[in-house]
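In: Predicted model and sequence below, questions to follow.
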Amino acid sequence: MDFNQQIIDTFRANAGEVNEPIQFGKSLVLVHVPKKDGSIRVAPLAAIQEDGAWHIVGSAGGSPKHPAWVYGLRRTEQVDIEVPGEPVTTLQAKVEELTGDERDALWARFKEFSSGFADYEKTAEGRVFPIFRLVG
């Protein structure tokens, strides 16, 4: 089974809590990202909830290139997101890419959330990871 699909299935079956194959707890959202061809890709993404919004980062595991879903979010103003809860809830969310000090503050929060994010800076060849606010 595809790794992302395994996470998506676990998320949906367990009220948004994912502890296998990786320990995420309830810190994921499923983002329905529109692709260029009009289809939708569901991406399970680590998220920080703050001020009534979910924040996600395009880290791509520290790759020097943005993940494909970043471009899909940049082309749209609104997406559906599935958020943890009993049951999992689907919301329409406004998409906003963060910049400047606001982006930097959230990036610091992601590095506090998981040391893996700090490690990604070492392999990203200077790429700045985009951070998006999803407000439902």
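Out: That came through fine. Residues are numbered from 1 along each chain as shown.
In: all contacts plus neighbour counts: C-alpha atoms, from now on.
Out: Noted.
In: what separates the lengthiest strand in the chain from the chain centre, distance-wise?
Out: If you go by DSSP state E, the chain has its longest strand at strand 40-50. Strand 40-50 has its C-alpha centroid displaced from the chain centroid by 3 Å (C-alpha atoms, centre = their mean, to the nearest Å).
In: which stretches of this structure form helices?
Out: Secondary structure of the chain (DSSP state H): helices at 3-13, 68-74, 100-113, 115-123.
In: looking at these, which is closest to residue 62?
Out: Proximity to residue 62 (C-alpha to C-alpha) singles out helix 115-123 among the helices of the chain, at 3.9 Å.
In: Report the central residue of the chain.
Out: In the chain, the centroid-proximal residue (C-alpha atoms, centre = their mean) is residue 45; its distance is 3.2 Å.
In: pretty sure it is touching residue 54, no?
Out: No. Using C-alpha atoms under 8 Å, residue 45 is not in contact with residue 54; the gap is 10.4 Å.
In: Comparison target below:
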Amino acid sequence: MARTSKSAGTPVGVKMMQKVSSTRTFARIAPHVIPAVDRAVHRLSKGRTMMSTRMLPGVILHARGAKTGQPRQTPLACMPEPEKGTWILIGSNFGRPGHPAWTANLLAHPEVSVHWEGQDIPVRARLLAGEERADAWRAVLGFWPPYATYQKRIEREIRLFRIERR
């Protein structure tokens, strides 16, 4: 059984990872390391897992490049919404200034697929706005509080997409 902190029963390792992932050093290093390791582990495990899913649920996004139309595979953390059969993708870019490229890909080509729990699932991505985005953002912050730190660091609004089965 995992050790838990006294506050809210959160596993100690998760609390520590939340602190680490909120640092500027993590934001500088993680985008270069985590996706590469996730791709390798995903390939070696024949699509069964990714390293980052030890902390957060994740998908492999299969999309086309916004400008090139070339196929892109991007490992991403996600927030599953099992009651709706959907997922939220968070364009945090680890709290770095620009939007991540995959968000432009979804805006240009919203008909994509995700690899989730061993299955390739055709989905449609929709950028959230207004009250729907505000509701999703509150849920995202409850799910992984470091996203609030990322948002404070940058001027742009972090893009949230809901992906739904086609």
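Out: Everything's here; your move. Keep in mind that this is a model prediction, so the values were computed, not measured.
In: Can you list the helices and strands that the longest strand of structure 1 packs against?
Out: Contacts defined by 3 or more C-alpha pairs under 8 Å, 6 or more residues apart in numbering; DSSP states H and E place strand 40-50 of structure 1 against helix 3-13, strand 28-34, strand 53-57.
In: Adding distance to residue 121 of structure 1 and mean neighbour count as columns, could you present these in JSON lines?
Out: Putting these into JSON lines (distance: least, C-alpha to C-alpha, whole Å; neighbours: other C-alpha atoms under 10 Å) gives the following:
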{"stretch": "helix 3-13", "distance to residue 121 of structure 1": "23", "mean neighbour count": "17"}
{"stretch": "strand 28-34", "distance to residue 121 of structure 1": "21", "mean neighbour count": "24"}
{"stretch": "strand 53-57", "distance to residue 121 of structure 1": "13", "mean neighbour count": "22"}
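In: hmm, back to that, for the helices of structure 1, give me CSV that also has distance to residue 27 of structure 1.
Out: Conversion of those to CSV gives the following (distance: least, C-alpha to C-alpha, whole Å):
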stretch, distance to residue 27 of structure 1
helix 3-13, 10
helix 68-74, 19
helix 100-113, 10
helix 115-123, 14
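In: coming back round to it: now the longest strand of structure 1 against helix 100-113, angle please.
Out: On the basis of axes from the mean of the first three to the mean of the last three C-alpha atoms, to 10 degrees, strand 40-50 of structure 1 is oriented at 90 degrees to helix 100-113.
In: distance between stretch 8-28 of structure 1 and the chain's centre?
Out: Centroid displacement of stretch 8-28 of structure 1 relative to its chain, using C-alpha atoms, centre = their mean, is 13 Å.
In: That should have said stretch 126-134 of structure 2, apologies.
Out: Worked out by C-alpha atoms, centre = their mean, stretch 126-134 of structure 2 lies 16 Å from the chain centre.
In: got the end-to-end distance for that stretch?
Out: Its start and end residues considered, stretch 126-134 of structure 2 measures 15 Å (C-alpha to C-alpha, to the nearest Å).
In: For that stretch, buried residues please.
Out: 126-128, 133 (16 or more other C-alpha atoms under 10 Å).
In: which bit of structure 1 covers that stretch?
Out: Residues 96-104 of structure 1 are the counterpart of stretch 126-134 of structure 2, counting by TM-score structural alignment.
In: Just want to check the distance between the aligned residue in structure 1 for residue 101 of structure 2 and residue 89 of structure 1.
Out: The alignment partner of residue 101 of structure 2 in structure 1, by TM-score structural alignment, is residue 68. Distance, residue 68 of structure 1 to residue 89 of structure 1, by C-alpha to C-alpha: 25 Å.
In: Please apply the same query to residue 109 of structure 1.
Out: Counting by C-alpha to C-alpha, the gap from residue 109 of structure 1 to residue 89 of structure 1 is 25 Å.
In: Sounds good, over and out.
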